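Participant: build me a structure from this.
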Amino acid sequence: MLSSIAARITSTGHSSAKKAVSWKFLRCYSSTVNEANVTVLDFKLHKLDDGPETNTVLTRDEALKYYREMQVIRRMETAAGTLYKSKEIRGFCHLYSGQEACCVGIQNALTLDDAVITAYRAHGWAYMRGISAHGILAELTGRKTGCAKGKGGSMHMYAKNFYGGNGIVGAQVPLGAGIALAHQYRDEKTVCVTLYGDGAANQGQIFEAFNMAKLWDLPAIFVCENNKYGMGTAVDRAAASTDYYTRGDYIPGIWIDGMDVIAVREATKFSKDYCLSGKGPLVLEVETYRYHGHSMSDPGTSYRTREEVQEIRQQRDPIISFKQKIIELNLTTEEELKDIDKSVRKEIEEAVVKAKADPRPAIAETFTHVYANTPKYTVRGCDAFSVHTSS
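Facilitator: Reported below is the predicted structural model:
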């Protein structure tokens, strides 16, 4: 059978090169399976009798897709770090390296009709919501081709049904409740996923949003991305209770291994079904880890040891562990994943080159997009005598 497949592949030509490619194709794919059963770490539940499935099916296409998405985010963030150090990126820059399984797992249980709002560590989320690596890197470097026309930078990225990227700690949580209210009001079968960090989890406005969301049984999934440190403060030094999935009190909650993309996906599937059944909101804690400092001005080593970071990288890295899992399950091969790595590296390198060559916005752009859907207006400058008119 394999010989006949190879014959069909090479039927359009007789060169040795084509035959070599054909047999390489067969070696890569003949031993793989189309799907496999996967078991994930048990979920911890709060006020729930039943939780997400711990046994599920992963298809070959899904495995390759998730692996590629996590690799794109990792390489994009590495590129962003390099651009920042060379002063191509100015201002704030919060990297997502180490947390890739969170956004990839959650988004692959949603559709683009569902809404997402997050905090300032938003590059990975921007990519998963449909913005290209070039659009993100162009935004970071302040180019007019960026996803916010070069005006938003690291903390302010937007796409359809993706509401940022927000710089004020915890302020996106009540906004997320409002977006969920809009879904409910319009009778849409969609949810709003609202993300915040462990550092923001103690903000009072979060509990006000929880209260309103439960009162109205909104289709809201509140997700605490617990990466263990709020800026430079460890979670157990900042919170009397670090069981963030129980913080909703009267709202049910789920703890998830945030370094396992499949566990995150399954918990999000369960949560979306729960919310859309009319039962109201859920609070999820996705336990993860960030490899870099809080922002580029933070070396990330004054409040934790280098050995701690290395241990997580070696033992719990979301990409490496997923790679090992899908190879062991015969969903793919080492050779095939190396091809994906090469493709991703090329994509990011080209995105960096293009972003650096793109033009910056004109000075006049400073005074546009101050308001939406309004006629021309004037904006006072830095003193009482300079006035600028919108375009």
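Participant: use CA for all of it now, contacts and neighbours both
Facilitator: Will do.
Participant: what helix or strand does A20 sit in?
Facilitator: Per DSSP states H and E: A20 is located in helix 16-29.
Participant: now show me the structure for the sequence below, then we'll compare the two:
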Amino acid sequence: MNQKTSAYRQFNVIDDLEALKKMWEIRIFEETIQELFDAGELHGTMHLCIGQEATAVGGAGILDQSDWIVSTHRNHGHCIAKGTDIRSMFAEMLGKKTGTNEGKGGSMHIADLDMGNLGSNGIVGAGFPIAAGAALSAQMQGTKQVVLCYAGDGATNEGSFHEALNLASIWQLPVIYFIENNQYGMSSSIEQMVNIQKLSDRSKSYGIEGITIDGNDLSVVSETVSHAVAKARSGGGPTLIEALTYRHKGHSKSDKLKYRSEDECHDWQVNNDPILRLENELIQNKGMKEEEIRQLEMSIRRNFSDLIASVKGDSEPTIKDLWTHVYAEAEV
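Facilitator: Now for the predicted structure:
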């Protein structure tokens, strides 16, 4: 088993820097598409994951390329962390033929099979059974692949969650169900939606391991997921992980955020921001300089600006393209 999937793997200095770069790529990607949306250049809706970068990089970012992820409507960070090409993602968002789905999927339907990204969709809880099916495939074929299935806290109240966990348990499937508890399902607080303290306690009903962690601490996330991956790959079955985090923005672009207090937002955004926490760790304990970090950030911003300028010149799908990829191509 390689280092990327060893139990309780600790990031070293090089890994920390790469992780910080990836987290900034996710945040700047989200900020960039928000600017495009505000300028009227991006149509439809989108769900930003600003504030949840550690769950993406500490989860999908430590998997092998052959491992699979299943994502949600809040998917951009997961896709970037798993290795999906960022230019292709920008192209998809702008409806270009060079996009991951040739411009026909948009924000909520990014997929990249070459990088083990089985795709996202806008149906809450839909990923749970898809992940179970993919894990069953890996188990039956003996490939040693694992599946990391992302979902939000609200999705754990869907029937698909309980059905999938039951199957994963009785068949001991190589799947990790990773719940990003960002405190709200749309505008409803999780405290008003469940009568338990920890969503991970629901694992007890199915006889599998469950754990609640600080989802804004990159090291904690990566260690926990590494342990779950190693267990799943060796035949130890599924794990349910609840990662406590916070989305800085609204549920979607139409969300006015009237259900959260300024004090609550300030506490999470200033005192518990995952990127700031990692930067402070690098500066205080790894000898990094603030100037080096800011140079890294600005370099990503310049690169993304160039990517957008380039993508805007790409062609768009034609009417004829509507008929492609509708049915599987096979000989009868």
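Participant: and the TM-score between these chains?
Facilitator: TM-score of the superposed chains, computed with TM-score structural alignment, normalised by the length of the second structure, equals 0.93; 322 aligned residues with a Cα RMSD of 1.6 Å.
Participant: sorry, back to before: which bit of the second structure covers whichever helix or strand comes after the helix holding A20 of the first structure?
Facilitator: Sequence-wise, the next helix or strand downstream of helix 16-29 of the first structure (DSSP H and E) is strand 35-39. The alignment of strand 35-39 of the first structure onto the second structure (TM-score structural alignment) finds no residues at all.
Participant: what of stretch 334-352 of the first structure?
Facilitator: Aligned by TM-score structural alignment, stretch 334-352 of the first structure falls on residues 290-308 of the second structure.
Participant: the first structure: which residue goes with G127 of the second structure?
Facilitator: Using TM-score structural alignment, the partner of G127 of the second structure in the first structure is Q172.
Participant: got it, and W24 of the second structure?
Facilitator: Using TM-score structural alignment, the partner of W24 of the second structure in the first structure is Q71.
Participant: and the strands in the stretch 251-391 of the first structure?
Facilitator: Here the stretch 251-391 of the first structure has its strands, by DSSP state E, counting those that start in this stretch, at 253-257, 282-287, 378-380, 387-389.
Participant: same list, those strands, but as CSV with distance to L331 of the first structure and mean neighbour count please.
Facilitator: Shown next, in CSV, are those (distance: least, Cα to Cα, whole Å; neighbours: other Cα atoms under 10 Å):
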stretch, distance to L331 of the first structure, mean neighbour count
strand 253-257, 22, 25
strand 282-287, 26, 27
strand 378-380, 58, 12
strand 387-389, 59, 12
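Participant: so M157 of the first structure makes contact with A126?
Facilitator: Yes - under the criterion of Cα atoms under 8 Å, M157 of the first structure makes contact with A126 at 6.5 Å.
Participant: count the neighbours of the alignment partner in the first structure of G250 of the second structure for me.
Facilitator: G250 of the second structure maps onto G293 in the first structure when the alignment is built from TM-score structural alignment. Neighbours of G293 of the first structure under the rule other Cα atoms under 10 Å: 18.
Participant: now the one 10 residues further on
Facilitator: Neighbours of Y303 of the first structure under the rule other Cα under 10 Å: 13.
Participant: quick one: what's aligned to it in the second structure?
Facilitator: With TM-score structural alignment as the criterion, Y303 of the first structure pairs with Y259.
Participant: report the separation between its match and S187 of the second structure.
Facilitator: Distance of Y259 of the second structure to S187 of the second structure, given as Cα to Cα, to the nearest Å: 6 Å.
Participant: show me where the stretch 251-391 of the first structure has its helices.
Facilitator: Along the stretch 251-391 of the first structure, counting by DSSP state H, counting those that start in this stretch, helices occupy 261-274, 306-316, 318-328, 334-357.
Participant: which SSE is I176 of the second structure in?
Facilitator: With DSSP H and E as the criterion, I176 of the second structure is inside strand 175-181.
Participant: in the first structure, what range does that strand match?
Facilitator: Going by TM-score structural alignment: strand 175-181 of the second structure matches residues 220-226.
Participant: how big's the offset between that stretch and the second structure?
Facilitator: By mean Cα distance after the TM-score superposition for the first structure, the fitted stretch 220-226 of the first structure averages 0.6 Å away from its aligned residues in the second structure.
Participant: out of the strands of the stretch 251-391 of the first structure, flag the one nearest Q324 of the first structure.
Facilitator: strand 253-257 (16.9 Å; Cα to Cα).
Participant: quick one: residues contacting the alignment partner in the second structure of Q314 of the first structure.
Facilitator: Matched across to the second structure, Q314 of the first structure falls on V270, judged by TM-score structural alignment. If you count contacts by Cα atoms under 8 Å, 6 or more residues apart in numbering, V270 of the second structure has none.
Participant: from E262 of the second structure, how far off is V270 of the second structure?
Facilitator: Distance of V270 of the second structure to E262 of the second structure, computed by Cα to Cα: 12 Å.
Participant: in the first structure, what stretch matches stretch 38-46 of the second structure?
Facilitator: Mapped onto the first structure using TM-score structural alignment, stretch 38-46 of the second structure spans residues 85-93.
Participant: gap between that stretch and the chain center?
Facilitator: The chain centre lies 21 Å from the centre of stretch 85-93 of the first structure; the measure is Cα atoms, centre = their mean, to the nearest Å.
Participant: just the buried positions in the strand or helix carrying R8 of the first structure, please.
Facilitator: Per DSSP H and E, R8 of the first structure falls inside helix 2-9. Neighbour-count burial for helix 2-9 of the first structure flags A6, I9 (criterion: 16 or more other Cα atoms under 10 Å).
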